[in-house]
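Enquirer: Got a predicted structure plus its sequence, pasted below:
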Amino acid sequence: MSLPDGEVDPLISSRVRAGILAFLSDRGAADFTELGAVLELANNTLSSHLQRLEAAGYIELRRGFLGRKPRTRVVLTQTGRTAWATHLDRLG
């Protein structure tokens, strides 16, 4: 998303979504359950925020199984990494 100079991305201005991107920018990826635990979010709240970030192309949700147990990996995309860096830069 292209924003006018100096404006911050309203999608990232949410404290929760900023926390998600901050965590992923350091780690690159995380399991859904790990991310929820670290950010102290209920599953439905985390899911809602992840859907918004995924729709913007900032993250990718990779669903699969670890043995027989369902597993969702949350992966920061290059678009998300760039958006996060731009956000931090504009905050000063």
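Expert: Done, it's in.

Enquirer: rest of the way, CA atoms for contacts and neighbours
Expert: OK.

Enquirer: Tell me the helices and strands packed up against whichever strand or helix holds residue 38.
Expert: When secondary structure is defined using DSSP states H and E, the element that contains residue 38 is helix 32-39. Of the remaining helices and strands, those touching helix 32-39 by 3 or more Cα pairs under 8 Å, 6 or more residues apart in numbering; DSSP states H and E are helix 15-27, helix 43-55, strand 69-76.

Enquirer: buried set for the helix or strand just after the shortest one?
Expert: So that's strand 69-76. Following strand 69-76 in sequence order, the next helix or strand is helix 78-91 (DSSP H and E). Using 16 or more other Cα atoms under 10 Å as the test for burial, helix 78-91 gives 80-81, 83-84, 86-87.

Enquirer: what about versus this one:
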Amino acid sequence: MNDARFDETIHAPLRLRICGLLRQVDSLDFAVLRDTLEVSDATLSKHVKTLTVAGYVSSRKTASAGRGDARRVMWLSLTRDGQAAFDAHVRALQEIASPRR
């Protein structure tokens, strides 16, 4: 069964990297993702919003145990749809990159 599917939403370079990092974990702290990707909060927020609107990423906020202020930590996760779309997109890229025999 081949369910490869090129996905324009995921294919943008930063969104592809976001999905790739989130695919490896249950959830990831927004700040850790931002620092790993070396982008600004605004840039990451914009791309996360696009992925969220597509149904590919979900977020939740939790209290920060180590902080004395009211700031909260945002955790990001790929949804099941996001996982399936990312996996299908990677398969499509592999098909594009593989020589036909």
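Expert: Thanks, I have the structure now. Computed from a predicted model, the values in this text were never measured in an experiment.

Enquirer: So for residue 62 of the first structure, which of the helices and strands packed on helix 32-39 of the first structure sits nearest?
Expert: With distances scored as Cα to Cα, the stretch of these nearest to residue 62 of the first structure is strand 69-76 (5.0 Å).

Enquirer: For that closest one, enumerate the helices and strands it packs against.
Expert: For strand 69-76 of the first structure, the contact count by 3+ Cα pairs under 8 Å, 6+ apart identifies helix 15-27, strand 29-31, helix 32-39, strand 59-66 as packing neighbours.

Enquirer: Including mean neighbour count and distance to residue 5 of the first structure, could those go into CSV?
Expert: Putting those into CSV (neighbours: other Cα atoms under 10 Å; distance: least, Cα to Cα, whole Å) gives the following:
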stretch, mean neighbour count, distance to residue 5 of the first structure
helix 15-27, 17, 20
strand 29-31, 17, 29
helix 32-39, 16, 30
strand 59-66, 15, 24
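
Enquirer: Could you dump the ones you listed into JSON lines with distance to residue 72 of the first structure added?
Expert: As requested, these are arranged in JSON lines below (distance: least, Cα to Cα, whole Å):
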{"stretch": "helix 15-27", "distance to residue 72 of the first structure": "14"}
{"stretch": "strand 29-31", "distance to residue 72 of the first structure": "6"}
{"stretch": "helix 32-39", "distance to residue 72 of the first structure": "6"}
{"stretch": "strand 59-66", "distance to residue 72 of the first structure": "4"}
